[in-house]
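Enquirer: Give me coordinates for this.
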Amino acid sequence: MKRTIDDNILAKYFDHTATAAELEETNNWLEEDPENEVLLKQYHQIWTASNAEVKNFEPNVKAAWQQIEPKLQVHKKQPNYLRIAAVAVGVLLISTYLILTNNRPTEYLSFKSEADTQIKTLADGSTITLNSFSLLEYPEEFESDERRIKLIGEAFFDITKNPDKPFIIEANGTEIKVLGTSFNVTARDENVKVSVNSGRVEFKKTEKKKVILEKGDEAIYESKKDTITATAIFDRNVFAYKTKVFEFKNTKIEEVVSTLNKGYKSNIKLEGSNWENYALTTKFENENLFEALGIIAETLDLKVENKDKSYILVKNTVSE
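Expert: Sure thing, here's the model as predicted:
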């Protein structure tokens, strides 16, 4: 039968506190079986990593320890230093892993739009509609205690609600923080505008310079003034490129054309001059561009001509 050795003797052997008799017993044990030398190295790695000398403690036996313990037939009535060391190493490794995981830099993926709008669904189910010529940077998975992304350009956000993991957008040095809502962010230059369609949003530059916005509110951060100003939404069509809902109330035709061009990514033009007396009151809900132009033409007595990939609005009668 293979002779065993007390793990407490091995602990003293590693700690250079073994007596002469214990050193002799350890050396004899090593000489008896080459496998014992392998076991000694394994224990020494555990002992070195933990550097622990905890006494009078009986931890749960780890799976790795269970594979080695039968070979040594360790006595269980005495304080078990190496078993304690094995558990300490496990705790140390887990703690180190968590620290490294939480502090490692987040890797971001890129998603961009060019002439047309693009829609991106994130890992949490949130959907983002990028307006033309915009860039979104986002992680493949939201592994930390927040959902953080970056935006250059303009986008409409429909955020999945998660009170335990706020959604944060970085845009030109500002932050927009939400729990679950829909809103628009415009960050095409050094200024940033946030317009809220539903829910509540925190918009800030610093902790002392922030505002809370609710449905129907918007705020603008002006870089040169370093100020954030909140107001009611001025342009009711700010969400139109996403929703395809356009609303006009006695709106001058020049502004109507500009809004539709942005929303449909089209090229509508007015022929000639003297359009100041033409204004439109109507609402488009999911009409395509051709249908919208037909309504405008009928309402204002105009013709629509298609030339070189452009739509031209032409007066039927000469203005006085």
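Enquirer: Every contact and neighbour count from this point should use C-alpha atoms.
Expert: Noted.
Enquirer: so what does the lengthiest strand in the chain touch, helix or strand wise?
Expert: In the chain, assigned by DSSP state E, the strand with the most residues is strand 147-158. With contacts taken as 3 or more Cα pairs under 8 Å, 6 or more residues apart in numbering; DSSP states H and E, strand 147-158 sits against strand 127-130, strand 135-139, strand 167-171, strand 182-187.
Enquirer: Please provide the structure for the following sequence as well, for comparison with the first:
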Amino acid sequence: MNPEEEDHIIPLITSYLQNEVNSEERRYVEHWIHLSESNKLDFEKYTAVWEAASKTNVFDSVDIDQQWDKFLDTTKIRQQEKKRSKNVFFKIAASVVILLGLATYFFFNMNEEVLLVAKNGKENKFVLPDATNVWLNKGSQLIYSKGFNNKERKVTLKGEAFFDVTKDLDKPFLISCNETITKVLGTSFNLKGDPVTRETELILLSGRVEFSSENGKKILEAGDKISASPDGALSKTRSYNPNFSSWRTRKLIFEKTLMDQVIKDVEIRYRKKIRIEDNQFRRCKLTASYDNESFEDVLQTFKILFGIHVEYIDSETVVIKGGSCKS
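Expert: Alright, predicted model coming up:
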């Protein structure tokens, strides 16, 4: 926002927040807000500052005449502007220069922690202040403090997320999840913390990370998988499952995969519970790929390929009966 635009819009926003605008001024402010994402963010900042100032009674400590005169002198407003009445609107306008100088204080004191929550039916992709991309799985949360990206990049994960971390050699990216800490400089990986069992699992897609618990730490390379039990015991293996982040990609890929593993991946992808009655079906193999297919469509292919029967117990649980590998 250039200085001329700022001088013009700030008093209007202040009056708008006080509900002291006419219909034409209201339309102007609302049109300005929707002109750009930057304007929208500026309006949210001014609103936050104004509300914070109101709650902390900052206006009660302002000398109206003194601050208004300073405001006029600083912005070199035309002499005739000084004749306007000094009601509550101008009281706020006179203080706005001081308040904007304190914007960071008020804004961040209202937001000591930033909480990102995955919503149903949404992509749930978030961009952090350092340009790191984060995808949160359904029901997951990510928390970071107001000082993120100043001296360190530290977040707390509750649930499951896929991270594509922006590289910064001077500021390692730290993730606290259950009883573990993951330290990275710039990489992509899937991290899952089970809130019930307190088990934590990380699968590294690219780059290099340090994964630690109270029992030690291990360095992971691309393709590694590590699990941490509630007592901190670490188990590191190689990951050969391409579907570890299917909840994010909405894709499933199987190459001569045993149906026992296929069903596990399908359960994770669609958040369903699937029971198999016939153990013979577990030993069948599947080569197929699914790209954003519905759960019902996936089951339909199983019916065609293996001749299974499906019984729905409820919206979250199904039972698979029968099934022949030669179908």
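Enquirer: picking that back up, the longest strand of the first structure versus strand 135-139: what angle between them?
Expert: 130 degrees (axes from the mean of the first three to the mean of the last three Cα atoms, to 10 degrees).
Enquirer: picking up where we left off before, now render the helices and strands packed on strand 147-158 of the first structure as TSV, adding mean neighbour count and distance to residue 231 of the first structure.
Expert: Listed next are these as TSV, based on neighbours: other Cα atoms under 10 Å; distance: least, Cα to Cα, whole Å:
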stretch	mean neighbour count	distance to residue 231 of the first structure
strand 127-130	22	24
strand 135-139	19	26
strand 167-171	21	20
strand 182-187	23	15
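Enquirer: looking at these, which is closest to residue 37 of the first structure?
Expert: Comparing those by their distance to residue 37 of the first structure (Cα to Cα), the top pick is strand 135-139, with 47.5 Å.
Enquirer: Provide the aligned range in the second structure for the closest one.
Expert: In the comparison with the second structure, strand 135-139 of the first structure aligns to the range 141-145 (TM-score structural alignment).
Enquirer: quick one on the thing from earlier: relative to residue 202 of the first structure, which of the helices and strands packed on strand 147-158 of the first structure is closest?
Expert: Shortest distance between residue 202 of the first structure and those, using Cα to Cα, is found for strand 167-171: 9.3 Å.
Enquirer: would you list every one of the helices in the stretch 101-250 of the first structure?
Expert: Along the stretch 101-250 of the first structure, the segments classed as helices by DSSP state H, counting those that start in this stretch run 240-243.
Enquirer: sorry, back to before: mind putting the helices and strands packed on strand 147-158 of the first structure in JSON lines, distance to residue 236 of the first structure included?
Expert: Putting these into JSON lines (distance: least, Cα to Cα, whole Å) gives the following:
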{"stretch": "strand 127-130", "distance to residue 236 of the first structure": "18"}
{"stretch": "strand 135-139", "distance to residue 236 of the first structure": "24"}
{"stretch": "strand 167-171", "distance to residue 236 of the first structure": "23"}
{"stretch": "strand 182-187", "distance to residue 236 of the first structure": "12"}
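Enquirer: Find the nearest non-adjacent residue to residue 324 of the second structure, please.
Expert: Closest residue to residue 324 of the second structure apart from its sequence neighbours, by Cα to Cα, 6 or more residues apart in numbering: residue 306 at 5.1 Å.
Enquirer: Mean per-residue distance, the longest strand of the first structure versus the second structure.
Expert: Its aligned residues in the second structure lie a mean 1.1 Å from strand 147-158 of the first structure after superposition (mean Cα distance after the TM-score superposition for the first structure).
Enquirer: Contacts for that strand, please.
Expert: 126-139, 142, 165-172, 180-189, 239, 242 (Cα atoms under 8 Å, 6 or more residues apart in numbering).
Enquirer: and stretch 23-39 of the second structure, how far from the chain's centre?
Expert: 27 Å (Cα atoms, centre = their mean, to the nearest Å).
Enquirer: can you tell me what part of the first structure it aligns to?
Expert: Per the alignment by TM-score structural alignment, stretch 23-39 of the second structure matches no residues in the first structure.
Enquirer: Next, the buried residues of that stretch.
Expert: 26, 29, 33 (16 or more other Cα atoms under 10 Å).
Enquirer: how about those residues in CSV, adding secondary structure and distance to residue 40 of the second structure?
Expert: CSV is the format used below for those (DSSP: H, G, I helix; E, B strand; the rest coil; distance: Cα to Cα, whole Å):
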residue, secondary structure, distance to residue 40 of the second structure
26, helix, 15
29, helix, 11
33, helix, 5
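Enquirer: Dump the residues you listed to CSV, plus distance to residue 219 of the second structure.
Expert: Converted to CSV, the buried residues of stretch 23-39 of the second structure look like this (distance: Cα to Cα, whole Å):
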residue, distance to residue 219 of the second structure
26, 57
29, 53
33, 48
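Enquirer: just those now: which is nearest residue 224 of the second structure?
Expert: Within the buried residues of stretch 23-39 of the second structure, the smallest distance to residue 224 of the second structure is 46.9 Å, found for residue 33 (Cα to Cα).
Enquirer: Show me which residues of the helix or strand containing residue 49 of the first structure are buried.
Expert: Here residue 49 of the first structure is covered by helix 34-50, with elements defined by DSSP states H and E. By neighbour count with 16+ other Cα under 10 Å, helix 34-50 of the first structure contains the buried residues 36, 43, 44, 46, 47, 50.
Enquirer: ditto for stretch 221-241 of the second structure
Expert: Buried residues in stretch 221-241 of the second structure, counted by 16+ other Cα under 10 Å: 221-230, 232, 234, 236, 239.
Enquirer: which one among the residues you listed gets closest to residue 323 of the second structure?
Expert: Proximity of these to residue 323 of the second structure (Cα to Cα) peaks at residue 239, which lies at 28.7 Å.
Enquirer: what's near enough to touch the closest one?
Expert: Taking Cα under 8 Å, 6+ apart, one finds 203, 223, 224, 225 in contact with residue 239 of the second structure.
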